[in-house]
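> My questions concern the predicted model and sequence given below.
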Amino acid sequence: MPPSAVARGRGLLAALLAFVLTAIGVAAATPAAAATTGTVTGASISWGVRASFVNYVTGPIAHGSIETDGVDESGGVFHWSGGSGVVDVDAGTASAGATGSVRFSGHDGQLDLTVADLRVEIDADGAFLVADMTSKELGAQEAEFTPGVALAALDTAAITVGADEVSASGASTTLTAEGAAAFAGFYGAGESLDPVTFTLPYTLDQPTEEPTEEPTEDPTEDPTEEPTEEPTEDPTDPAEPTEPSEPTDPVDPSDEDLALEVSDGTLSWGIKESFLSYIQGPIADGSVRTTGGVTRDGSVFSWTGGTGVADDEAQTALVSYPGEIRFTGHGGLLDLTISDVRLRLDGPGEGTIVATLASKALGSGEFETYVGVDLAALTFDPDALTLDPVTAQLSAGATGGLRLDDAASELTTDGAEAFAGFYEAGSALDPVSATGSLAAASEPTEVPEPTVPSVPTVPSEPTEPTGPAAGGGPGGDQAPGDDPVGGGRTAGQDEVEEQVCVANAVSGASLTWGLKSSFRSYISGGIANGGWDVSGPISDVSGGWHWSGGSGSINTETLTGTVSFGGSLHFTGHDGVLDMTVSNLVLRVTGPTSATLHADVTSNDMEGNTDSYPGIAFASLTFPAASASGGSVDVSGASATLTTAGAEGFAGFYEVGTALDTLSFELPVGGAVECSAASGTLAETGVDPAAVIAVAGAMLLLGSVLLVGRREARR
């Protein structure tokens, strides 16, 4: 947890405790009456440790068991109860827990781990789950006992304080470095563990000293010093006051017309990363186009030039941003434009992303427009929002700042409909951040009402065009190059494509990756008793494997492209129960700072059943901005994160979002090649009619199912 987050959490806890004491009348003026410590009784903690670990221990690979002593278990969650401890309001600390233990064993005794006497510790370093740990390292003969291990860090924002208890419900937990060592290296520091719920009931201690009923000393009857009878100095004659000059055009601070105007607003939002990956993936084979001031960095879109109004007392604002984003794919069957985006802050901790959408309906293929729809609901800790007018309410023209950090966003019911039914209402979207300047103004600029967008022109059947239409595009009023993917083309559009096409061949590419070091150690260790073998252009290197001979193409301006690597990795262990093959890697570069690693994966589940996952997006990659300078695109130390599909292909060994080993690649850039959707350039000049018919049929069928589902839901 970052130090700033720890400090905020600790400060919040101390402030809440102090507030509670004041509210119940304990914080009196005299120190003797101000009890700042309390005793915790009846403490309870509920925690599942880590669901995937529990499943692994009791599965057919570990063939293990779980024993509890003084701890109840239900639904995979362990419950410690009847605990005790203390709280200290002044220090903002708490320490309470309960006795009892949970022991995990498996692999005929090779796996042996006990978590005992779990407690919650809140101190200057943050909030933690602390336990006495007994664990056996891989290959060790004896288990080691380590008392007082800070096993997991807690999300301090989830901790609440009442008049008589400190509690948290479903607080996220993260494995610490100390905990990872005590966990016998099964998981790395920073990995997510199960959420925790706890209640620490407390009563404030009574003051140790009672105030005396009477003052301890009688006051003196007379002042100790006599005042002088005469002043020691004669006062000087005061100068006659001068009439003050009238202020020039004063602005009354209480003037109700004085408001805050927002300018230079920025908004950062990725909408939904999985949707962006889908659009650019091999299934949709589409593209993303930004215009009007919207820019893109990896998987995040940025709007600039926002203007609007704000109210710092009510914590509300409305900011409008120019520009639009257009997503196309499936040969033009998928076409969605998001424009006229607005950030509306509705009060402490709440907000909304409002936008205008033009989307092609599933089934009919006709465009539908949704003007000024509430697209995403925002929630955030009030501390994540800053509306600081500084002196803005003292005089017109004074400036302050607006800032919103990583607000959670969720698709609304209206937003789901406007999104052409791709996602259901309530689906989590990417976090939202915003900045802006605040200035006091007597007459702030009004935010214009949303306007109805022009519907993208849909080309007719992809027959050979007879000539350029008036205006250079289909229908006569569309700019060249604005046709959806796979649509009809004109001579003007062909000229534009020839000018933009910058795809280059890639050959002799190489990639180095270790997948996950802890997995390699586990496979080759004394528990799994396994190993791996490689085939094709893959070689073992220190810390992983090296792929060579990759080929493909890349757009050297947008740095988007696809490079394929042959060969396979085959892992085995536990006498064949563990069996996984990763083959045919495909590196899809999606921008200067991001990429996705696809692969064919075949693996056995915990019951030994074999499943195949062809061409799945296995890992998401991020890295510092790269370029095609020097005749090669080189990236070293790219961060890799396991995707949802990757976690499933990994047979559930690791959860979604797990950090994998870093990855490096070198993509030598050769001569120019024909532009294609595969390299992230303009759409190809034609579309296979059979492919269009097949995709259209699938989309129509999907549309019918969705429409029937909606009608049934409305009934």
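Cool, got the structure. Since the model is a prediction, treat every value here as computed from it, not as a measurement.
> From here on, just use CA atoms for contacts and neighbour counts.
OK.
> wait, D297 sits on G591?
Yes. Between D297 and G591 there is a contact at 7.3 Å, judged by Cα atoms under 8 Å.
> More neighbours: the two, which one.
G591 (22 against 15; other Cα atoms under 10 Å).
> can I assume the more buried one is in contact with T562?
No. Here G591 does not reach T562: they are 11.2 Å apart, not a contact under Cα under 8 Å.
> can you pull the contacts of H570?
Neighbour list for H570: W532, D533, V534, D579, M580, T581, V582 [criterion: Cα atoms under 8 Å, 6 or more residues apart in numbering].
> what about it, distance to L204?
Per Cα to Cα, to the nearest Å, H570 is found 61 Å from L204.
> Likewise for V692?
72 Å.
> Neighbour count for the two, which is higher?
L204 (20 against 16).
> Nearest residue to that one in space, please, no chain neighbours.
In space, L204 comes closest to G38 once its chain neighbours are excluded; the distance is 4.0 Å by Cα to Cα, 6 or more residues apart in numbering.
> likewise L345?
Closest to L345 by Cα to Cα, 6+ apart is G351, at 4.2 Å.
> who are the neighbours in contact with that neighbour?
L343, R344, L345, A377, L378, T379.
> ok, second structure coming up, stack it against the first:
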Amino acid sequence: MPARSRRRTTALAAAVATATALGATALGTLGASTASAAGVPLSGYELTWGIKQSYRTYVATYAAGTFTPGGGASQAAGNGPFTFVDGRGGYDSTTHAVSLAFEGGLHIESTAHGFEITLSDVRFDSGAAEITADVTKGGTTTQDVPLADVTVTRAMTDMATTLTEEAAGVFGSASYAGAAGDPLSVVQKRSPSPTPSATESETGSPSPSVTPSPSATETKPEPPSPSTTASPSATPSTSVSTSPSTEAPAEGDIVGGTLTWGVKQSFRTYVVDGVAQGGITVSGGVAGHRQRRVHLRRRHRHL
């Protein structure tokens, strides 16, 4: 299957997974790869990826070369993977795609084997299900080179990657095309600011990072986003109350009661603890409850 066609197929599955990760219960239209006017801004993310372990070993040993991170990027000890920082972008609530661009670059050089490569402007796009970067090689810079296809998961950690044909050209080995790359993790490192909680409101806890096949039913949002993100307005609690009438009601009439409804647990979690980082505020006598029943009181006329 041609590489571009394969990416389009992967992108569809990735958008579904990302929608689940962010607590969405309706997938909507899939396929777009960047945040739109319906997007929620994201920031404070880090991307960790080692390209391919055997490639790092080749550069550091056989080629007697070096990896030099810069601009805030770093490499783990022991010739480990690379981390790019300050990821910023957005979540598109229409297409359910996350698009992030990261700070930092990576210079790869071997005098013995005669190559010099610089990666910069590293990007992750869950809608396109790929990692891209600007590549400078032989004095020429090519922008947005697709380096790997990504199997996007619910937690967006330890995601499987497959190196592209373009990556094979960049790193100088035809055998890399279609080969498994190192796992990819995209996580938020900056803790979001606390948000006001509704009186007696019920809030869910973020789910742990897991990688099973996602389910759109009652999933907890993952990952969270900063409190500066825009949020859809939501006041899911509803209360219905009637005051006692001055006239005796007909037998069996409802003269007072309360209605308790949580809309949907995953929606409340999305608003309070998820990507929206919002709050649920009750008013006019409305209060949060843990019960899921409607209590009605009947007053019967005494004969």
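Nice, thanks for sending it over. Just so it is clear, the structure is predicted and the values come from calculations on it, not from any experiment.
> Dump the contacts of G351 of the first structure to TSV, plus secondary structure, distance to S287 of the first structure and neighbour count.
TSV is the format used below for the contacts of G351 of the first structure (DSSP: H, G, I helix; E, B strand; the rest coil; distance: Cα to Cα, whole Å; neighbours: other Cα atoms under 10 Å):
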residue	secondary structure	distance to S287 of the first structure	neighbour count
L343	strand	26	24
R344	strand	29	22
L345	strand	31	23
A377	strand	26	22
L378	strand	27	24
T379	strand	30	20
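> Columns distance to F301 of the first structure on top of those, output as JSON lines?
Formatted as JSON lines, the contacts of G351 of the first structure follow (distance: Cα to Cα, whole Å):
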{"residue": "L343", "distance to F301 of the first structure": "14"}
{"residue": "R344", "distance to F301 of the first structure": "18"}
{"residue": "L345", "distance to F301 of the first structure": "20"}
{"residue": "A377", "distance to F301 of the first structure": "18"}
{"residue": "L378", "distance to F301 of the first structure": "17"}
{"residue": "T379", "distance to F301 of the first structure": "20"}
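> what lines up against the residue nearest to L204 of the first structure once you look at the second structure?
G38 of the first structure maps onto V40 in the second structure, with residues paired by TM-score structural alignment.
> for V692 of the first structure, same thing?
By TM-score structural alignment, V692 of the first structure lines up with nothing in the second structure.
> quick one: V692 of the first structure is in a strand?
No. Secondary structure of V692 of the first structure (DSSP: H, G, I helix; E, B strand; the rest coil): helix, not part of a strand.
> Can you report how many residues neighbour A168 of the second structure?
A168 of the second structure, neighbours per other Cα under 10 Å, totals 17.
> oh, I was asking about A23 of the first structure
Count around A23 of the first structure with other Cα under 10 Å applied: 11.
> Please apply the same query to D90 of the first structure.
D90 of the first structure is flanked by 13 other residues according to other Cα under 10 Å.
> For the residue nearest to it when sequence neighbours are not counted, the count of nearby residues, please.
Distance criterion Cα to Cα, 6+ apart; nearest residue to D90 of the first structure, sequence neighbours excluded, is T36 at 6.0 Å. For T36 of the first structure, the tally of surrounding residues (other Cα under 10 Å) stands at 21.
> for T36 of the first structure, what are its contacts?
D88, V89, D90, L204, D205.
> I'd like these laid out as a markdown table, including distance to F665 of the first structure.
Listed next are those as a markdown table, based on distance: Cα to Cα, whole Å:
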| residue | distance to F665 of the first structure |
| --- | --- |
| D88 | 53 |
| V89 | 53 |
| D90 | 53 |
| L204 | 61 |
| D205 | 63 |
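> how about the residues you listed, which pair is most distant?
D90 and D205 (13.3 Å; Cα to Cα).
> Need the residues touching each of those two.
With Cα under 8 Å, 6+ apart, D90 of the first structure and D205 have common neighbours T36, T37.
> ok so, going back, any idea which helix or strand carries the match of G38 of the first structure?
Per DSSP states H and E, V40 of the second structure falls inside strand 39-49.
> now swap in G415 of the first structure and tell me
Going by DSSP H and E, G415 of the first structure is in helix 413-418.
> which helix of the second structure spans the most residues?
helix 3-21 (DSSP state H).
> which ones are touching the counterpart of G178 of the second structure in the first structure?
For G178 of the second structure, the aligned position in the first structure is G190, judged by TM-score structural alignment. Applying Cα under 8 Å, 6+ apart to G190 of the first structure gives the contacts T174, L175, T176, A177.
> Next step: those residues restricted to strands.
Counting by DSSP state E, the contacts of G190 of the first structure place T174, L175 in strands.
> Columns distance to G70 of the first structure and neighbour count on top of the contacts of G190 of the first structure, output as a markdown table?
Conversion of these to a markdown table gives the following (distance: Cα to Cα, whole Å; neighbours: other Cα atoms under 10 Å):
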| residue | distance to G70 of the first structure | neighbour count |
| --- | --- | --- |
| T174 | 25 | 21 |
| L175 | 24 | 25 |
| T176 | 25 | 22 |
| A177 | 28 | 18 |
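> Quick check: of the contacts of G190 of the first structure, which lies closest to Y370 of the first structure?
T174 (41.3 Å).
> can I assume D335 of the first structure is in contact with T328?
Yes. Contact criterion Cα under 8 Å: D335 of the first structure and T328 qualify, at 4.5 Å.
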